[in-house]
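In: Below is the sequence, then the predicted model.
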Amino acid sequence: MTRSDLVTLLADRFPQLTQRDTEFAVKTILDAMSDALARGHRIEIRGFGSFSISRRPPRMGRNPRSGEQVQIPEKLAPHFKPGKALRESVDANLPVKD
């Protein structure tokens, strides 16, 4: 599902909101989540999951062309951990293998 799919779905589900209002609400929520993660905060949405920042330590890598060793700096990356309700609902909808 893309952002525009989400906006369309919400606008259809809540007819009192215009497409423009729905788009603004989705953008505001996603911006607030991005800002919180950028500041190092953790986001928890009950029944859905939590977002946090994971630290990737510095390491040595290789340049694939020359084979030369390269120092790769530390990185911070967003991490999503699904909640129990989300895991169970996804697991319940698994296709049956023949």
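Out: That came through fine.
In: switch to C-alpha atoms for all contacts and neighbour counts from now on
Out: Will do.
In: Which residue, other than its chain neighbours, is closest to the residue nearest to the spatial centre of the chain?
Out: Against the mean C-alpha coordinate of the chain, by Cα atoms, centre = their mean, the closest residue is Phe80 at 6.1 Å. Closest residue to Phe80 apart from its sequence neighbours, by Cα to Cα, 6 or more residues apart in numbering: Phe51 at 4.6 Å.
In: Wait, a helix at the one you found?
Out: No - secondary structure of Phe51 (DSSP: H, G, I helix; E, B strand; the rest coil): strand, not part of a helix.
In: Put this next to the previous one:
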Amino acid sequence: MNKAQFVELVQKNGDYKTKVEAENAIKAFTEAVTEALVAKKDISLVGFGSFAASLQKGKSGKVPGTDKTYTTQDKMVPKFKAGKSLKDRVAAGK
């Protein structure tokens, strides 16, 4: 599903009059989630899931076929964990 199709789905399910309103709702949601994760705050939407910013440890490794090695830095990454209701609905939709 591409963005335009998702906007239409949100418009239908959210009872928005126009696609612009639905797109603004999506943009507001994604901006709010991003802002909270940048501030290292977790978001929990009961039944849907939770968003969290998590520290991913750096690692070192070897480039295949050469003697070169590399090291990556620690960084913050976004994570999403699906809630029980979401998991159950997706499983039932098979």
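Out: Yep, that arrived. Please read all numbers here as calculations on a predicted model, not as lab measurements.
In: roughly how far apart are the residue sitting furthest away from the middle of structure 2 and Ala4 of structure 2?
Out: Outermost residue of structure 2 with respect to the C-alpha centroid, by Cα atoms, centre = their mean, is Asp67; its distance is 36.6 Å. According to Cα to Cα, to the nearest Å, Asp67 of structure 2 and Ala4 of structure 2 sit 47 Å apart.
In: rewinding a little: what sits against the residue nearest to the centre of structure 1?
Out: Phe80 of structure 1 is in contact with 49-52, counting by Cα atoms under 8 Å, 6 or more residues apart in numbering.
In: List buried residues within those.
Out: Using 16 or more other Cα atoms under 10 Å as the burial test, the contacts of Phe80 of structure 1 include 49, 51-52 as buried.
In: Distance to Glu74 of structure 1 for those - can I get that in TSV?
Out: TSV is the format used below for the buried ones among the contacts of Phe80 of structure 1 (distance: Cα to Cα, whole Å):
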residue	distance to Glu74 of structure 1
Gly49	26
Phe51	20
Ser52	16
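In: and which of those residues is nearest to Leu86 of structure 1?
Out: Gly49 (7.4 Å; Cα to Cα).
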